[in-house]
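Undergrad: below is the sequence, then the predicted model.
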Amino acid sequence: MAEESKNNATMVVFDGDLDKAIASFIIATGAAAMGKNVTMFFTFWGLNVLRKEENIEVKDKNFLEGMFAKLMPRGPGKLKLSKMNYGGVGSHLMKKMMKEHNVSTLPELMELAQDLDVKLVACTMTMDVMGLRKEELIDGLEYAGVASYLSEAEDANVNLFI
């Protein structure tokens, strides 16, 4: 009997840089538009992409968790370029050039991904380490650990680490 053809794609979004987040969502939405079942697993700095931009007061954080919350960028609007950021000027210019070329913004790509049923998964272990709480992240996420990601990856013919 022939093995069932795998039509899934997964990616680990480890990095929280603007350009890498944009690339991740372009790949994810492209794969979903091609009919693939896509799972994006956000861990470590990648979780900053999923943070709500408004400051959410969480009372049960210890000192270090509170510091992480203050120091890490909140959401896609606060992310910086991985190269040539120049104190935020690079990010501003990149967004301007994207607009001029009718390229969707990161928030638009994130919304499109959710509309295309891309599964966005926040790593619970990293959330614990960094002191992030569910209420600090955008709506529509799933929460799981590495075993869940690996299970999805076993059933995929495309697995990326960004």
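TA: Cool, got the structure.
Undergrad: from here on, contacts and neighbour counts on C-alpha atoms
TA: Fine.
Undergrad: give me the spatial nearest neighbour of M130, chain neighbours excluded.
TA: Residue nearest to M130 in three dimensions, not counting chain neighbours: E65, with 6.0 Å by Cα to Cα, 6 or more residues apart in numbering.
Undergrad: burial measure for that neighbour, as a count.
TA: Applying other Cα atoms under 10 Å, we find 16 other residues in the vicinity of E65.
Undergrad: what are the ranges of the strands in the chain?
TA: Ranges of strands within the chain are 8-13, 37-42, 119-123, 142-144, 158-161, based on DSSP state E.
Undergrad: mind listing the helices for this structure?
TA: Assigned helices in the chain, in chain order: 18-33, 63-71, 89-100, 106-115, 124-130, 146-154 (criterion: DSSP state H).
Undergrad: so which elements touch the fifth one?
TA: In other words, helix 124-130. Taking 3 or more Cα pairs under 8 Å, 6 or more residues apart in numbering; DSSP states H and E as contact, the helices and strands that helix 124-130 lies on are helix 63-71.
Undergrad: centre of the chain to the helix it packs on, how far?
TA: Centroid displacement of helix 63-71 relative to its chain, using Cα atoms, centre = their mean, to the nearest Å, is 20 Å.
Undergrad: next up, a structure to set beside the first:
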Amino acid sequence: MENKSTMVVFNGDLDKAIASFIIATGSAAMGNQVTMFFTFWGLNILRKNESVPVKKTFLEGMFGLMMPRGPENLGISKMNMGGLGSKMMKYIMRKKNIATLQELMETAKELDVKIIACAMSMDVLGITEAELIDGIEYAGVATYLAEADQSRLNLFI
């Protein structure tokens, strides 16, 4: 076993995304190599906030309209209340000087956390590379499993 941590980020809720990046940056700060594998709804965390003009089928376009676009537009898992819950959480975090999800994502990149978008989930949901943030990798489950196989810690969020 090497000094590696891996996690599957399956969920796209704001609170779970924040927890994922806090764990990832904490592990990286401890000297571990960290791999985050974003799949299905977790891919929404990696979407750019602005719309990107790409050709999609009708169903792919519908998925794109129904899913939140990027870290600034995620709801929370409990008490979202039409978006009010996430606004309250962001306000409290700001008042207590807690890093935002966007800041945690930038810190993760600075700490060389490997961020992988699941290619199969992208295909299923009609998400293209152009719609995701820069500086990430694209791979399938075999790549993630190879990383997890060498890891001391593996999480599913």
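TA: Perfect, thanks for sending it. In this text, all values refer to a predicted model and were calculated from it rather than measured experimentally.
Undergrad: so which residue is dead centre in structure 2?
TA: With distances taken as Cα atoms, centre = their mean, structure 2 has I45 as the residue nearest its mean C-alpha position (4.0 Å).
Undergrad: hmm, back to that, measure the residue nearest to M130 of structure 1 to R51 of structure 1 for me?
TA: Taking Cα to Cα, to the nearest Å as the criterion, E65 of structure 1 is separated from R51 of structure 1 by 14 Å.
Undergrad: also L18 of structure 1?
TA: 13 Å.
Undergrad: alignment lookup: K36 of structure 1 to structure 2.
TA: When structure 2 is aligned by TM-score structural alignment, the residue opposite K36 of structure 1 is N32.
Undergrad: what sits against that match?
TA: Going by Cα atoms under 8 Å, 6 or more residues apart in numbering, N32 of structure 2 touches 3-5.
Undergrad: buried among those residues? Make that a PyMOL selection.
TA: Applying 16 or more other Cα atoms under 10 Å to the contacts of N32 of structure 2 leaves a buried subset, and the PyMOL line that selects it is:
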select buried, resi 4+5
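Undergrad: what remains of the contacts of N32 of structure 2 once you look at structure 1?
TA: Cross-checking the contacts of N32 of structure 2 against structure 1 gives 3-5 as conserved contacts, using both residues aligned by TM-score structural alignment, their matches' Cα atoms under 8 Å.
Undergrad: out of those, flag the one nearest to M89 of structure 2.
TA: Set against M89 of structure 2, the nearest of the kept ones among the contacts of N32 of structure 2 by Cα to Cα is S5 (27.4 Å).
Undergrad: show me what that closest one aligns to in structure 1.
TA: So, by TM-score structural alignment, S5 of structure 2 is matched to A9.
Undergrad: isn't its match right up against N37?
TA: Yes - judged on Cα atoms under 8 Å, A9 of structure 1 makes contact with N37 at a distance of 6.2 Å.
Undergrad: and F21 of structure 2, what's its match in structure 1?
TA: Aligned against structure 1 by TM-score structural alignment, F21 of structure 2 finds its counterpart in F25.
Undergrad: list the contacts for that match?
TA: Taking Cα under 8 Å, 6+ apart as the definition of contact, the neighbours of F25 of structure 1 are 106, 109-110, 113.
Undergrad: next, format those residues as a markdown table and append neighbour count and distance to P73 of structure 1.
TA: Supplementary listing: those in a markdown table, determined by neighbours: other Cα atoms under 10 Å; distance: Cα to Cα, whole Å:
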| residue | neighbour count | distance to P73 of structure 1 |
| --- | --- | --- |
| L106 | 23 | 14 |
| L109 | 20 | 18 |
| M110 | 24 | 17 |
| A113 | 24 | 21 |
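Undergrad: many thanks, I have nothing further to ask.
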